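[1] From the sequence below, what's the structure:
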Amino acid sequence: MRRRLVPAALLLPLALLLTACGGSSSASTGSDTDGKGSLTLNVGDQKGGSEAILRAAGELKDLNYKIKWSTFTSGPPLLEAVNAKAVDIGGVGNTPPVFAAGAGSKIKVVAAWHGTSQGDAVLVPNGSKLKRTGDLKGRSVAVAQGSSAHYQLVASLKAAGLTLGDVQVKYLQPADALAAFTSGKVDAWAVWDPYTSQVLQAKQGTVLTTGEGVTNGLTFQVAAPSALQDSTKTAAIEDYLGRLRRAYDWVYDHPEAWAKVWAEETGLPYEVALASVKRTNASRVAVAVDKPLIASEQEIADTFADLKLLPHRVDFAEFTDARFNANLPPSTAKPRVYKDS
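    Coordinates of the predicted model:
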C-alpha cells in the first residue's frame, strides 16, 4: 500500500513548491478574498502556499483592500506573470528570480525569509553503497534543471571537490525522477521538501547530504515594479507582507495545525506534511533584503552563468527593492529549528 500511495501523493505537490523547478505552466484562477475599499491586489500563489497560510493563521481578516489570487504550478511562470503585470506580487524560492533576472524580466525582490536547508537533499536508495558526497563521482544523479536542487547539487559537489562534469546528470522533473529513483535507474536524486520528507517517511531512501552550509535557504516575495510605483498598491503590499510575516510566526507556533491544513490543501499524508513543516517550512524567519542576501543570490546567478544556463551575467542588486526592510533582522539571521526535527 505504501509503495503505491507515495508515488501518487508525490505528483500532487508539483503545484505547491516554492523553491522550485522550471518548466512552463500557466496559472489557474484562485479564490478572491473580500476586503474593504476598491483596491484589488493581484497575488500570485502556489497550491498550499501564501493564501492557505494566511487563512489558517487568521490573517485575512479586516483587509482594507481586496486580494485576487492566481495559482501557479511553480515559480518561473509566476514570475512571468509578474513581468507581464498580471500579478502585483507573489512567492517563489531562491532560484526562479535568478533565471527571471537573466531573462531581463521586470521584477523586484521585496521580502525574504531565511529557513533551513535540511529539506534540500541528495537522496540515495536504501542499501546504497554511497556514503558521502565524494562517492557520487561517476554516478548518475537525477535533478530538475534550473531548480534550487540543481544549485544545491552543484554546491554540494563543489564542497566535495567535484563538479557537475564528474557525475552523470539526469535532468528529470520530480515525478519522472521519483520513478527513476525507486526503480534503481539513477544512483541518487537531488530534490527538496516535501519530496525529501515523502521519501524518508516511506523509507524509500536515505539522505546522502543536505543543503545546510552550501545553499542560502532563502525564499522571496517578488513584486512588479509597476505596482511599486503606485502608492496605494505599495501600501497594500506593505500590509500584505506584514500579515505574511505574522502568519509564518504562527506556523512555527502551531506546526500540527498548519500540517493538517497543508495536507488537506495538497493531498499530502499528514505525517509527511508534519515532517516537512518541522524540517523546512516552519523554520523560516523574515529577514531584510540586504547586501549579504544580494551577494548570496549573485553567487547563484554567477554559477548558472558559468554553466551556460543563463544567457549572460546579471547584477542581481538591480532586481531588489529594500523599502520594506524596516525592523527586520539581517538575512544572515539563524532559522528556527525544532528540537525534535
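
[2] Could you use CA atoms for every contact and neighbour count after this?
    Fine.

[3] List the residues that contact Leu328.
    Residues in contact with Leu328 (Cα atoms under 8 Å, 6 or more residues apart in numbering) are 286-288.

[4] 6 Å - rerun?
    When contacts are counted by Cα atoms under 6 Å, 6 or more residues apart in numbering, Leu328 is found next to 287-288.

[5] can you confirm it is in a helix?
    No. Membership of Leu328 in a helix is not supported by DSSP: H, G, I helix; E, B strand; the rest coil, which gives coil.

[6] From Ala8, how far off is it?
    Note on Leu328: its distance to Ala8, by Cα to Cα, to the nearest Å, is 40 Å.

[7] Please generate a structure for the following sequence too, so the two can be compared:
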Amino acid sequence: MLTTYNHTDSPRLIDPASLAFQSLLDKFAPTDATVLIVGETGTGKEVVARYLHHHSQRRHGPFLAVNCGALTESLAEAELFGHEKGAFTGATQSHPGWFESAQGGTLLLDEIGELSPSLQVKLLRVLQEREITRVGSRKAIKVDVRVIAATHVDLAQAIRERRFREDLFYRLNIAVVPLPPLRQRREDIPLLAQHFLALYARRLGRPARRLSADALEALREYSWPGNIRELENTLHNAVLLSREETLTPAQLRLAGYSEHGFNESNDSTLDSFLQQQLTSQPQQLFDRVISSLISNALSMTDHNQTQAAALLGISRHTLRTHLANQGMIKGRRKAPVTTSTSHTHGTQERELRIGYQKFGNLGVLKARQSLEHCFAQQGISVLWSEFPAGPQLLYALQNNEIDFGTTGEVPPIFAQASGNAVTYIAWEPPAPSSVGIVVPHDSDIRTISDLRGKRISVNKGSNVHWLLLQLLEEAGIGLDELKVVYTPPKYPLTASDYLSVDAWMMWDPLLSAAESNPELRVLVNGEGRVHNHQFYLARRDYVEQHDDILRQLVESLQQTGLFIDSHRQEASMLLAQELGLEIASVERALTRRSHKTRAMAFEVIKEQQTIADRFYALGLINKPVHVRDAVWQFSSALTLIE
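    Predicted structure coming up:
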C-alpha cells in the first residue's frame, strides 16, 4: 500500500506499525475531512494522499499535487487560486489555478510548512469558506475540493517560531496521519524490497533479481534516513548496474556498510557524545554539528544540494541558507555591475560555478572530472549545481547562484524577457528528434488534432514549450482549447501522473527512456517542427571579467563532444549511472545529437529571434527580445570554437 495503491502486485505489509497505519487510512478515506500527513522525507506522503483519494467518493475526480516549497513568492497566489487577464504583466489570458483544476477531486498541498505567511492567510479563508478569488478579480468562485496537506516540518515548532499560523494549523489538524519512518517498521522491508526488485526488473527489461541472505539482513539493519524513497532508489540502482541474478550487500552500496557489517553507532552513543561536548565547549557545538551534518550529506550525494537536503529532511532553500551562513556559498543576491577587473588576473583564487543537467557534454565533463584537472594549477575552483531543466537553471543564473550553464533554445528567450543579463557563448547542432509528446499507450489521442480539450504537462519556458506551440498551430488548436499544466520534467511516471494529465512534453534522455516503456507511446517528435538547438550561456558580468576561463571551458566542451561522438558507449555508461536509466536508452539519446560545440552563427541567431518574436506575439513573454545583443562578441573566442 505504501508504494502503490491499485497494482495487483503491490506488497501486503505485515509490520504492526503499518497495519495500524492502514487501519487509520481506511477510516479517513471515505470521509471528506481535511487530512494532514506528517512524516519524514521519503516516507511516501504523496502515495498516501493518492490512497486516500482513490478510496474516497471522489475517486473519479482529479487528483492534483502541488509542492508549496517550489512556488515562487511572486506567482504563488496566481498558481494556487488562478488569475484574470491583465492581472499582472504577462497575464494575457485568464487562467484557473490548482484549486479550480482539482474541482470535484482532491488537491494535495505538499510541504505545506514552506508556504509563505501571506498565502497561509489566504489558504485559511479558502478552507473556511470553500471559495477562491482569482488574482485580479473580486468575484468569489465556489470550489468543491478535498484538501490533503503534507509536511516533514514540525508545525508546532514552526508556530512557536512564528513561521506558521496557529489558526491554519488547527484548520488542517482535523485528521492527522503520522507516517512512520521505515526504520520503525522493519518487518515490511523484505516485502517492499521484493516489490521494487520485480518492478524495476520489469521496467528495465532485466531478468528477475533476488537478494542474498546477507543483502536482506543488510537492508534490515540499515537506518534508511531517506526512507522508502531511498530503499526504492537503492534497489533501482542495483537492478540497473548488476549483471548477477543474486544481489549481494556490496551491490546495494549502503552507506557505512563493510564486509564486517555496519559501523557501530546508536542513539545512546550519540547522546553521550553530545552531553560530553555540551559540558566542555557548548558555544561551538551547534555550529559544529550543523556543519558536520551538511558536509557529510553533501559528500554522500556527490555535492548534489537537492539530494543532500532530502537526506537531511530539510528543503533545498533551508540547506542553502545554512551553506551561506557558513560561507560555503554566496548568499542569494543580484550580481553588482562593475567594470573593475583588478581581481580577474590577480593571484587570489577564482571560481567557476556551473549549472548542468545530467546529460550531454556538461554531464560527461563533470563525470570525467577533466575540467577540475585543467583548472587546478591555475587556482580556479569548479563548483557544480544540478538542475532538472533549463528554466530552473536560468533562474539560478539570474540570481547569481551559477556563472555558466546549458539549456535548449527557449529558456534563454524567457530569461532575457525577464531582465536576465545572459550571454550566448556557443551552440550545438539541432536535434529535432530529441523532443516529443508522449501519451499512454492505450490513449485515445492518435493525432495532433486529438489534443483539443486535453491536459498537457509542459515545463514552462522549456524547449518543448516551443514544440507544443508548433503542434497546436499545425492542428489549428488555440491555447484556450486545452489545459496546459506547468510542471518540471519527470520520469518514470507515477499513477498520479496518469490521472493528472493526458500527455507529457518530454525531451532526451527521458524521451528515449519513455520510448522503451510499453505503457507509453510517442505521438510525434520535433522532426520538421523545431530545431531543438542546445546553447551554452553565461552571466554577462562573468563574461566581462573571466573571458579567459570561458575560452578554456569551451575548449574542454569541444574535447568532451569529440569523446562522446567517438566513444558513445563509454559516455552512455558514465551518464546511465547518474540518470538511473538503461544504458541503451542513454546511448540512443546521445546518438540523436551531434555534440560538436561551435561559435554562434548568423542563421542560429536569426532562428532564436523568430522564436522570441512568436512568444512575444502570443503574450507568453512581456517584452520584445533582441537576441543579437546577447551574443558573445569576442572575436578571439569565436575563432577558438569554430
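
[8] What segments of the first structure are strands?
    Taking DSSP state E as the criterion, the first structure contains strands spanning 28-33, 40-46, 66-72, 89-93, 108-114, 121-125, 140-143, 168-171, 188-191, 205-210, 218-223, 285-287.

[9] Report the distance from the second one to the chain centre.
    This points to strand 40-46 of the first structure. 17 Å (Cα atoms, centre = their mean, to the nearest Å).

[10] average gap between that strand and the second structure?
    Superposed on the second structure, strand 40-46 of the first structure shows a mean distance of 2.3 Å to its aligned residues (mean Cα distance after the TM-score superposition for the first structure).

[11] Against which helices or strands is that strand packed?
    For strand 40-46 of the first structure, the packing partners by 3 or more Cα pairs under 6 Å, 6 or more residues apart in numbering; DSSP states H and E come out as strand 66-72, strand 89-93.

[12] what's in contact with that strand?
    Strand 40-46 of the first structure is contacted from outside by 16, 65-72, 87-90, using Cα under 6 Å, 6+ apart.

[13] do stretch 264-278 of the first structure as well
    Residues from elsewhere that reach stretch 264-278 of the first structure (Cα under 6 Å, 6+ apart): 9, 48, 194, 197-198, 259, 263, 341.

[14] returning to what we had before: and the contacts of strand 40-46 of the first structure, which two are the farthest apart?
    Comparing every pair within the contacts of strand 40-46 of the first structure by Cα to Cα identifies Leu16 and Tyr65 as the most remote, at 25.2 Å.

[15] Stretch 110-117 of the second structure maps to which residues in the first structure?
    Counting by TM-score structural alignment, stretch 110-117 of the second structure pairs with no residue of the first structure.

[16] And that stretch, end to end?
    For stretch 110-117 of the second structure, the end-to-end distance is 16 Å (Cα to Cα).

[17] which among the contacts of stretch 264-278 of the first structure end up buried?
    By neighbour count, with 16 or more other Cα atoms under 10 Å, these hold 9, 48, 194, 197-198, 259, 263 as buried.

[18] Would you format those residues as JSON lines with distance to Thr182 of the first structure included?
    Shown next, in JSON lines, are these (distance: Cα to Cα, whole Å):
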{"residue": "Ala9", "distance to Thr182 of the first structure": "14"}
{"residue": "Gly48", "distance to Thr182 of the first structure": "26"}
{"residue": "Pro194", "distance to Thr182 of the first structure": "17"}
{"residue": "Ser197", "distance to Thr182 of the first structure": "15"}
{"residue": "Gln198", "distance to Thr182 of the first structure": "12"}
{"residue": "Ala259", "distance to Thr182 of the first structure": "26"}
{"residue": "Ala263", "distance to Thr182 of the first structure": "23"}
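
[19] What is the nearest of the residues you listed to Phe181 of the first structure?
    Of those, the one sitting nearest to Phe181 of the first structure (Cα to Cα) turns out to be Gln198, at 13.0 Å.

[20] Look up the closest residue to that closest one, ignoring the ones flanking it.
    Spatial nearest neighbour of Gln198 of the first structure, excluding adjacent residues (Cα to Cα, 6 or more residues apart in numbering): Val272 at 5.6 Å.

[21] What's the match for that neighbour in the second structure?
    Checking TM-score structural alignment: Val272 of the first structure goes with Ser585.

[22] cool, Ala144 of the first structure as well?
    Per TM-score structural alignment, Ala144 of the first structure is aligned with Asn459.
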